[in-house]
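> below is the sequence, then the predicted model.
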Amino acid sequence: MLKIALLFLAALSAVHSQCFSKDDASKKMNPEDRTNLYKGQLHFTLDLFNAINKKIVDDNIFFSPFSVYHALLLGYFAAGGQTEAALKQSLKISDTLDKVNLVMAYKVDKRSRSSNNNSESYEFTNANRMFVDEGLQVRQCVRGLLSEELETLKFHDNPDASRDAINNWVEQVTKHHIKDLIPQDGVSENTKLVLANAAYFKGVWASKFPAERTKKQVFYVSETRQTLVPFMKQKGIFHYTVNEDLGAQILELPYKGNDISMYILLPPYSMKEGVSNIIRNLTPERLAAVVEEGYMGRDVVVEIPKFTIERTLSMRPILEALGVGDLFNSSADFSTLSDKQSVFFDDAIHKAKIQIDEEGTVAAAATAIFGFRSSRPAEPSTFIANFPFVYVIYEKPSNSILFMGVYRDPKK
């Protein structure tokens, strides 16, 4: 199972008669707007992955770029002026997609996901909230457009109860897997706004790993350190290829329903910076080549670790490195949300958890001994993820990365 949540702490400021522009009512939904939204997400996702990898060296990484993007999207809806411009650029929102149409695309996507949720194949829930202090005068047009996202709390009168309310909401959305997202000092009587996203995914492998074949094997953390971990094993028909642009063997492990798959990107064992090289070279075009390639299924012996990882990320330095402008400074402009007060974000926290087992869910894997080849051998390929690798949980209908990570060290 995979669960995750992202949080932003803040307060805000002012604007005009129409919500986002002087001619909001004249804007019409373009069928391509939802597609453009996903394109922006993908560019932002890969930039974010690079930034996190630079901050977290020699450790496991796990996060939901989908969650981070949607929490920032709420900030973009609320922003004005230079803050809005900086967020638009960092979120890779197309110049042809104005804010009115973006809100429309967001709402269409939300309705679509709601109708498809809790299917027999898998479960993916993505929820957004703007928790505002009762003293903050939110513009009426925003209340109308984002009524399902807005929730009023008494930060000023009772910050502890407000914090508990937000943490309880996150825990409920993530089926009790993400707890106490906001720490004790996370909110105060001065808090005006908390932007939050919580996401939860549970998937079952299309081809499950037989539990009786799970055995402890060596995982090579580095050339000088190794450890024993449980490895799951099966032989079956899988999509498998070698991508020289990324410097990786790539294996697709689909979840039941085939809309969502885990892709494991395994660098050559001989390449010391193999993982960072993959992340650095991973572009939207190269990712598309991987997930859209019509390569044939083939016999593959798969061995991947069984593991659970929970990670908390302090997102402020990472987001500032991505160019979110003055989001965390007193000069921040959130005039679209409220024209009565000036406020800005204090911090951003992201917490994620992944659990992989024989049944499925969400997790990692990669290969062992590796050599680049252009021809495919007749004998079954062997994919043994017994040294550091990159993994991606990818949703095909929307071309979105829901979760991603690096598995480097079973002991961390």
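That came in fine, so what should we check first?
> please count neighbours and contacts with C-alpha atoms only from this point.
Will do.
> quick one: buried residues of stretch 376-386?
For stretch 376-386, the neighbour count (16 or more other CA atoms under 10 Å) marks 382-386 as buried.
> show me the strands in the stretch 301-412 of the chain, by range?
308-314, 347-355, 381-384, 389-395, 400-407 (DSSP state E, counting those that start in this stretch).
> out of these, flag the one nearest K3.
The closest of the strands of the stretch 301-412 of the chain to K3 is strand 347-355. By CA to CA, the value is 5.2 Å.
> now the buried residues of stretch 376-386 as CSV including distance to V290?
Formatted as CSV, the buried residues of stretch 376-386 follow (distance: CA to CA, whole Å):
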residue, distance to V290
T382, 19
F383, 17
I384, 19
A385, 19
N386, 22
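> the inter-axis angle of the biggest helix by length in the chain versus strand 400-407?
With residue count as the measure and DSSP state H as the assignment, the chain has helix 33-55 as its longest helix. Counting by axes from the mean of the first three to the mean of the last three CA atoms, to 10 degrees, helix 33-55 points 10 degrees away from the direction of strand 400-407.
> next up, a structure to set beside the first:
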Amino acid sequence: MDLRESMKKQNELAMFLARHVFSSEAKKHSNIVFSPASIYSALTLVASAPSEPSVADEILCFLKSSSTDELNAVFTEIVSVVYTGGNANGGPEISSVNGVWIEKTLSLDHKFKYLLENFFKAAFKLVDFISNAEEVRMDVNSWVQESTNDLIKDLLSPGSVTNETERVYANALYFKGTWQTPFDDYDTRKRKFNLLNGSTVPVPFMTSDEDQYIAAYDGFKVARLPFQGGRGDTNRTFAMYFYLPRKKDGLDNLVERIATTPGFLDAHIPGREVKVGTFRIPKFEISFGFLVSEVFSQLGLDSNKLYHKACIRIDESGVEAAAATADEACGCYLGMEPPKRIDFVANKPFLFLIREDTTGTVLFVGQIFDPSQSS
């Protein structure tokens, strides 16, 4: 098994999934953010559980993995590289935790119990779905909110957990990083952001005249904003990427290119800092929730109800982001060389993502159509 190749497949699936999530909201031109990493973690947990073979098979097919062993090997690599360490040594604060709630009348497979405790490091509870489904739902939501520093609230809506629920599998992901080169607050001021309908809205733009990692490609530009790394931590590098189409209405076409071109993300990474002409990035805060299982259904995949919510805040100091995914299971399983100086003004719809560059793991991905509106 080629572990790196397996991870590459999952990373490319991030943009494949983004393409379909974005298209489901295309008519609204919504601000969207979600976490492929959180969704994959939850799916890995579900695939490893004792269940009907078709459940694991569907997940393995979607994640392009040959077996649960391969899936778990990728999970182990991500945990050991991406989610290790934290803010104590100066690097980004990042955590990914798993939780499982199981109906107490069901027998708990000893092998699965061992996996939960020793492999997934998951907190698990035997609960009473039959008589206290609403209480369990509130407990899951409370666990998610605490695990995401209060960024993700009410992941599971009233009525989503019933007396027919047998298990809830959940993942909560939290990230907080400081820019390697923070922006100066006094340079932030409102400027025009162009909307697709031809109008503009005033939004606060962060500005810098420092050298930046920027590259110009055919029809779009990419800016890479690295986060501060931990002292002595040479294995992990986190960065936020901004993909800016040249045309105001070019975001949909750019997403299509990214999602359908193998290796696109790795092939379009600014390799060196360049002198900037004008460099402006809008401040924004957005949140978004959706049923992942509805997107899977559009792709011809059967699944449990898979809930997901994410939130991201970007300002002069850095980024804070969080996401949570919960699977509710019932008894019946349903480059060009850049010029010497280059402008990068994100004043029209753009794509962004946060990834760990050593493994290529995409933590968060999203699109911005109007930074002045939360979604």
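Good, I have the coordinates. Remember, it's a predicted structure, so these values are computed and weren't measured experimentally.
> one step back: adding distance to N118 of structure 1, write the strands of the stretch 301-412 of structure 1 out as a markdown table.
Formatted as a markdown table, the entries for these read as follows, by distance: least, CA to CA, whole Å:
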| stretch | distance to N118 of structure 1 |
| --- | --- |
| strand 308-314 | 23 |
| strand 347-355 | 19 |
| strand 381-384 | 32 |
| strand 389-395 | 15 |
| strand 400-407 | 16 |
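> to D180 of structure 1, which of the ones you listed lies closest?
So among the strands of the stretch 301-412 of structure 1, strand 347-355 is nearest, using CA to CA, at 9.8 Å.
> in that closest one, what's buried?
Applying a neighbour-count criterion of 16+ other CA under 10 Å, the buried positions in strand 347-355 of structure 1 are 347-355.
> next one: that strand to chain centre, how far?
The chain centroid and the centroid of strand 347-355 of structure 1 are separated by 10 Å under CA atoms, centre = their mean, to the nearest Å.
> again, but for stretch 227-243 of structure 1
With CA atoms, centre = their mean as the basis, the distance from the averaged C-alpha position of stretch 227-243 of structure 1 to the chain average is 24 Å.
> what lies in contact with that stretch?
By CA atoms under 8 Å, 6 or more residues apart in numbering, the residues outside stretch 227-243 of structure 1 that reach it are 207, 209-211, 213-221, 248-253, 290, 295-306, 357-358, 372-373, 410.
> narrow these to those in helices?
Filtering the contacts of stretch 227-243 of structure 1 for helices - DSSP H - leaves V290.
> would you mind measuring from the residue mapped onto K208 of structure 1 from structure 2 to E210 of structure 2?
Using TM-score structural alignment, the partner of K208 of structure 1 in structure 2 is P182. Spatial separation of P182 of structure 2 from E210 of structure 2 under the definition CA to CA, to the nearest Å is 10 Å.
> repeat for I354 of structure 2
From I354 of structure 2 across to E210 of structure 2, the span is 21 Å (CA to CA).
> higher neighbour count, those two?
I354 (24 against 14; other CA atoms under 10 Å).
> which position in structure 1 aligns with that one?
Under the alignment defined by TM-score structural alignment, I354 of structure 2 corresponds to I393 in structure 1.
> and of the strands of the stretch 301-412 of structure 1, who's closest to G186 of structure 1?
It is, among these and with distance given as CA to CA, strand 347-355, at 8.7 Å.
> give the aligned range of the longest strand along structure 1 in structure 2.
Of all the segments of type strand in structure 1, defined by DSSP state E, the longest one is strand 226-243. Against structure 2, the aligned range for strand 226-243 of structure 1 is residues 200-217 (TM-score structural alignment).
> tell me the buried residues in that stretch?
If you call a residue buried by 16+ other CA under 10 Å, then stretch 200-217 of structure 2 has these buried ones: 203-208, 211-216.
> what sits up against stretch 197-211 of structure 1?
1-7, 67-68, 70-71, 121-129, 170, 173-175, 232-234, 236, 253-258, 358-362.
> let's see it at 6 Å
In this structure, residues lying in contact with stretch 197-211 of structure 1 by CA atoms under 6 Å, 6 or more residues apart in numbering are 1-6, 67, 71, 122-128, 170, 174, 234, 254-256, 358-361.
> buried residues in that stretch?
Of the residues in stretch 197-211 of structure 1, those buried under the neighbour-count criterion (16+ other CA under 10 Å) are 197-209.
> which of those residues lies at the shortest distance from I264 of structure 1?
If you rank the buried residues of stretch 197-211 of structure 1 by distance to I264 of structure 1 using CA to CA, W205 comes first, at 14.0 Å.
> look up how far R341 of structure 2 lies from R191 of structure 2.
Following CA to CA, the distance that separates R191 of structure 2 from R341 of structure 2 is 22 Å.
> re earlier: using JSON lines, lay out the buried residues of stretch 200-217 of structure 2 together with distance to N163 of structure 2.
What follows is these, written out as JSON lines (distance: CA to CA, whole Å):
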{"residue": "V203", "distance to N163 of structure 2": "47"}
{"residue": "P204", "distance to N163 of structure 2": "48"}
{"residue": "F205", "distance to N163 of structure 2": "49"}
{"residue": "M206", "distance to N163 of structure 2": "50"}
{"residue": "T207", "distance to N163 of structure 2": "53"}
{"residue": "S208", "distance to N163 of structure 2": "55"}
{"residue": "D211", "distance to N163 of structure 2": "58"}
{"residue": "Q212", "distance to N163 of structure 2": "55"}
{"residue": "Y213", "distance to N163 of structure 2": "53"}
{"residue": "I214", "distance to N163 of structure 2": "53"}
{"residue": "A215", "distance to N163 of structure 2": "54"}
{"residue": "A216", "distance to N163 of structure 2": "55"}
